[in-house]
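Novice: Got a predicted structure plus its sequence, pasted below:
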Amino acid sequence: MSVFVGFFVTSGAGIQAMLALLVLLLPCTLLVAAGLVSQTRVKLNLVWRVAQLGAILAIVTAILSALSVWLYGSASVSVDAFLPTVRVDALSCLMLLLTSFLGWVILTYSRHYLAGDQGLRRYLCWLCLTLANVWLLVTLNNLFLVCVAWSTSSLTLHQLLIFYKNRPAALIAAHKKFIISRVADVLTWGAALLIYLQLNTLQIEQIPLALAALPQPPIGIQIAALLFVISAILKCAQLPFHGWLLQVMEAPTPVSALLHAGIVNIGGFILLRMTGLIETAPFAQLLLVVVGSVTASLAALVMMTRISVKVMLAWSTCAQMGFMLLEIGLGAYALALFHLLAHSLYKAHAFLSSGETVSRRVVMQIAPANHRLNTSQKLLAITGLMSGISLAACLTGLDPRQDPSIRLFGGVLVGSLLPLVNAPYAQRAWSQILLLVTQAFGLALVYGIWHFIFLGFLPPAATHVSMFGLIFAGSCLFGLLIVQQVVLSQPQGALSRWLHPRAFAGFHLDEVVTHLTLRIWPARLPVPVKTKLLKEIV
């Protein structure tokens, strides 16, 4: 095979070819595990070990692939004429490392969480198939195969969401998600078809080159970009198509972790992979900014009214996805990738440790935080926050004059830390101020270093940032900050009393979508579930 030929011709090309072959073989370990599940004679301990071994091999492969990118650069590797091309670059390596690590954690957690459950074999089969599709999705270079993997991962996840088939709420929520995802799949396939008809290629790394050779992007390409954006909006649970994300909480906790930490982020990954296409349609970029800004603002307000841990985390995911799409719409690709990775790790930990929330609350009550800042100390803390962020920006070369979106995201960072200025702490006031300034400087410095590193790996924004988009996003996020501060400072005020019932109801956006989806395609529940639902209603 060409792997061995490449190895003797050029060491770098040979190493990347072997890694590409290994990447293609990784899902086979999960497919073997899924096949062994159906064999009742095979002990489940062996199946768990095979699946976990596959995840560990994927982690090692991702690390080795990242080293090859650092040493030899990015490449699209064709192992053999009969095998698909693999994209070996920073984005695919990071996403493979993220999804394989999350897969290993979720497999390990599920092994103990669902021990003794009657449907354990069925659960493990669909979990392995879902992870296998995700690994293929983040590494393949052919747009057609990426669309196949995206659709298939959604279908296998659906089987996990309806794991408890006797729960009507879970079945109806999964049915809504199924309809919305199928609409998104149709849009995605339509976009891929338009790209092939216009550019005569489906190789992802060839699409920007083909677009650069055109004097002006044709209308078909702009429509394809818009279809990809709408598909990502649907699958990232943006308002008003967000209800299913909140209502699938009756699935097992590791499934929720997989959904919120992995699957729902795929829309952002696809857009990052297709940035050259998205930039040909300014309207599509503006749509990302508008939808992302509105979703992030409204979902954050709704989250303030929730007391259920998992529902609060679901609204948080909705808001975070909105902010990630906003970043992509404004061309902040490095920040969007950083956001995607950080949110995935945080949300996986939050869901898998949600059972310890009560224990943590008890500890907080035992050692309450009573130290607050006075007015002068608050002003000093805010000044320190802004100074720390500015210093970090100077040290890492972030220049707001060259990229106006840096001003917006710097303001968002300051605004996100402002609630900590008003919050009580266990430490004394001056220790609290020092901690806040250190946090602001550290966060800004980490992003600045990340931006500097990935400047050579991710393509810079090729189009001018829309001033209307910046103003709209800034207005939404600044309005959110003002409303939050007023509500927190005056919880019994007129604004709080007016806002709370509306925000608690999710501004009644999901009811309209639910009515339409169930009217177009009613959910068909099993007879025992219908009987149970009727008894609950009566």
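Specialist: Thanks, I have it.
Novice: drop to CA atoms for contacts and neighbour counts, all remaining ones
Specialist: Noted.
Novice: which residues of the stretch 51-200 of the chain fall in helices?
Specialist: In the stretch 51-200 of the chain, the helices defined using DSSP state H, counting those that start in this stretch lie at 90-113, 120-139, 143-161, 168-199.
Novice: next one: the stretch 201-350 of the chain
Specialist: Assigned by DSSP H, counting those that start in this stretch, the helices in the stretch 201-350 of the chain fall at 206-212, 219-235, 243-247, 253-261, 266-273, 275-278, 282-303, 309-329, 333-352.
Novice: then this one, side by side with the first:
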Amino acid sequence: MLAQVLFVFGPLTVAGLFVTAGLLAAIGPRKVAPVWALIISMGALGVALALALVSLTSSTAQPMGAIAAPLAQAFLVDSLSATLLVLVGFLGVTVIKYSDRYLDGHPRQPRFIALLCLAVAAVAVLVTSDDLLLLTSAWIISSLIVHFLLTFDGARRQAVAAARKKFVIARLSDLSLLVAVVILITGFETRSMTDIMQIVRTDGSSLPAGIGPAALFIAIAAILKSAQFPTHIWLTEVMEAPTPVSALLHAGVVNAGGFLLIRFADLLLLSPITMFSIATVGGLTAIIGALMMSTQTSVKSALAMSTVAQMGFMIFQCGIGAFSSAALHLVAHSLYKAHAFLAAGTPMARKIPTAVPSSIAALAFVTMGGLYVGIAALLGKDLWVSPAIAGLGMIVVFGITSFAAPLFRRLRTVPFALLGGVGVTLIYFTLQSLTAQLLQGIVPPPGSMALNGLISLVAMVALCGAATFAQATGALTLRQRDGALYLLLFRGFYINTLWDRIISLWPTHSVTSHRRTSYE
């Protein structure tokens, strides 16, 4: 009975508690309202945890009578939505708690915390929606609330400019999703995402027209939402907004694009052109973002470029059909990036890896690559059966090897490098297996790939291998003396200049009602 209640009322309860926390923060007594908002948010996290535990041990419950029927049809509770709901709740509680201290004494603190709570509530609805109209509404509302958070201090012109760029790009994303939803509802004559995916899986021979365009518009919506090159510019400029907003954006809202692709995985697989486009855009964004990150001079700017690169890699994983890997990446990146931004004010020493001769680097890469293949064989992993998982694992090994290569200089330190390689490989395959089991029946398993996807994967592995090898040997260490290339990457290929000209058409009003506040 409890499981049935949680399945039907759990998602709405979590969102409702965050809305309640936001309202209390806005209208409650100033001294105690933030504390009560935090307590209520922790209650929402508790409900999300209970729902996640139940979802792992129970099947989807049947609706409890006429009153519960609309809720059961509107929300979808499975291991994916339950996991993401816990993630959203945890990030929400963390950011709200941080904001209580961060804006302590600020005259508009209640409004800020209220907006944060409402944004988290909208995202909670987004990740648990089964009704396409509800999903689209949550998609749009969460973006609009984030816009108000970005413009929280109107005197910060750079933050306002970033918000306006995001506003334009987000509305294009909203429009793309709306078009896709209209096509799907018209073609399948249902608003249930579960019903549509079930038809796609079981009756692929008699699908309605418009599947290809619907998949393409879903991909466009996700790409625009996830700050893919060249629409990434707003994500790198939100540093002027309060730190909790940056954390919420980089750890939460920007991941919505990846979530959308994962949810519509079966539909996307029916359009090879769309999948190839997703992989191409994601791969280019990952590589360009990583190169631009290497030129940044501040912690927050480097973190922003890191998010661009990571979002690109996640979208690339979706493009090659590794949707379970993308889900794992989404969760891991969210947790890491929330911590990174909220701790960005803490001074950290940045150690640049020691360059090694090309012969040493070659030995390191061959050894670690062989170790990866050998461990996969011992674990019974047939890399040819799932080339996507094999290729992604090789990229991870390349990244570790670029930092471990100096250990191959001396014989006594080589075992440490090998031990690290064994550990990373075991962790990689373990997490991939656990995620695949968790999402079994929800997303299609990574298997054989179409030629387009295989070409994308091979190209990505080759580029990452070449880049990490160059990094290990010092050939990719970009400094100001490198001139045009450094400046081009540092300026983001001057795409931001073009966007500045577009946004300059938006009238700017001077802000005098609120004094500029230093948050740092």
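Specialist: Happy to help now that I have it. Treat the numbers as computed from the prediction; the structure is a model and nothing was measured.
Novice: related to what we said a few turns ago, quick one: which of the helices of the stretch 51-200 of the first structure is nearest Leu239 of the first structure?
Specialist: helix 168-199 (12.4 Å; C-alpha to C-alpha).
Novice: about what we covered before: dump the helices of the stretch 51-200 of the first structure into CSV; add mean neighbour count and distance to Ser475 of the first structure as well.
Specialist: Converted to CSV, those look like this (neighbours: other C-alpha atoms under 10 Å; distance: least, C-alpha to C-alpha, whole Å):
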stretch, mean neighbour count, distance to Ser475 of the first structure
helix 90-113, 21, 31
helix 120-139, 23, 34
helix 143-161, 20, 34
helix 168-199, 20, 29
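Novice: To Thr357 of the first structure, which of those lies closest?
Specialist: Here helix 90-113 is closest among the helices of the stretch 51-200 of the first structure (C-alpha to C-alpha), at 17.0 Å.
Novice: Show where the closest one falls in the second structure, residue numbers please.
Specialist: Under the alignment (TM-score structural alignment), helix 90-113 of the first structure falls on residues 79-102 in the second structure.
Novice: Could you pull up the average distance between that stretch and the first structure after superposition?
Specialist: By mean C-alpha distance after the TM-score superposition for the first structure, the fitted stretch 79-102 of the second structure averages 0.7 Å away from its aligned residues in the first structure.
Novice: got the contact list for that stretch?
Specialist: Contacts with stretch 79-102 of the second structure, where a contact means C-alpha atoms under 8 Å, 6 or more residues apart in numbering, come from 34-35, 38, 41-42, 44-45, 48-49, 51-52, 55-56, 109, 113, 116-117, 120, 123-124, 127-128, 244, 247-248, 251-252, 331, 335, 338, 342, 438-439, 442, 519.
Novice: Going through these, which ones are buried?
Specialist: Among the contacts of stretch 79-102 of the second structure, those classed as buried by neighbour count (16 or more other C-alpha atoms under 10 Å) are 34-35, 38, 41-42, 44-45, 48-49, 51-52, 55, 109, 113, 116-117, 120, 123-124, 127-128, 244, 247-248, 251-252, 331, 335, 338, 342, 438-439, 442.
Novice: start to end distance for stretch 325-335 of the first structure?
Specialist: Terminal residues of stretch 325-335 of the first structure lie 11 Å apart, using C-alpha to C-alpha, to the nearest Å.
Novice: As JSON lines, the helices of the stretch 51-200 of the first structure with distance to Ala332 of the first structure would be great.
Specialist: Putting the helices of the stretch 51-200 of the first structure into JSON lines (distance: least, C-alpha to C-alpha, whole Å) gives the following:
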{"stretch": "helix 90-113", "distance to Ala332 of the first structure": "15"}
{"stretch": "helix 120-139", "distance to Ala332 of the first structure": "20"}
{"stretch": "helix 143-161", "distance to Ala332 of the first structure": "23"}
{"stretch": "helix 168-199", "distance to Ala332 of the first structure": "23"}
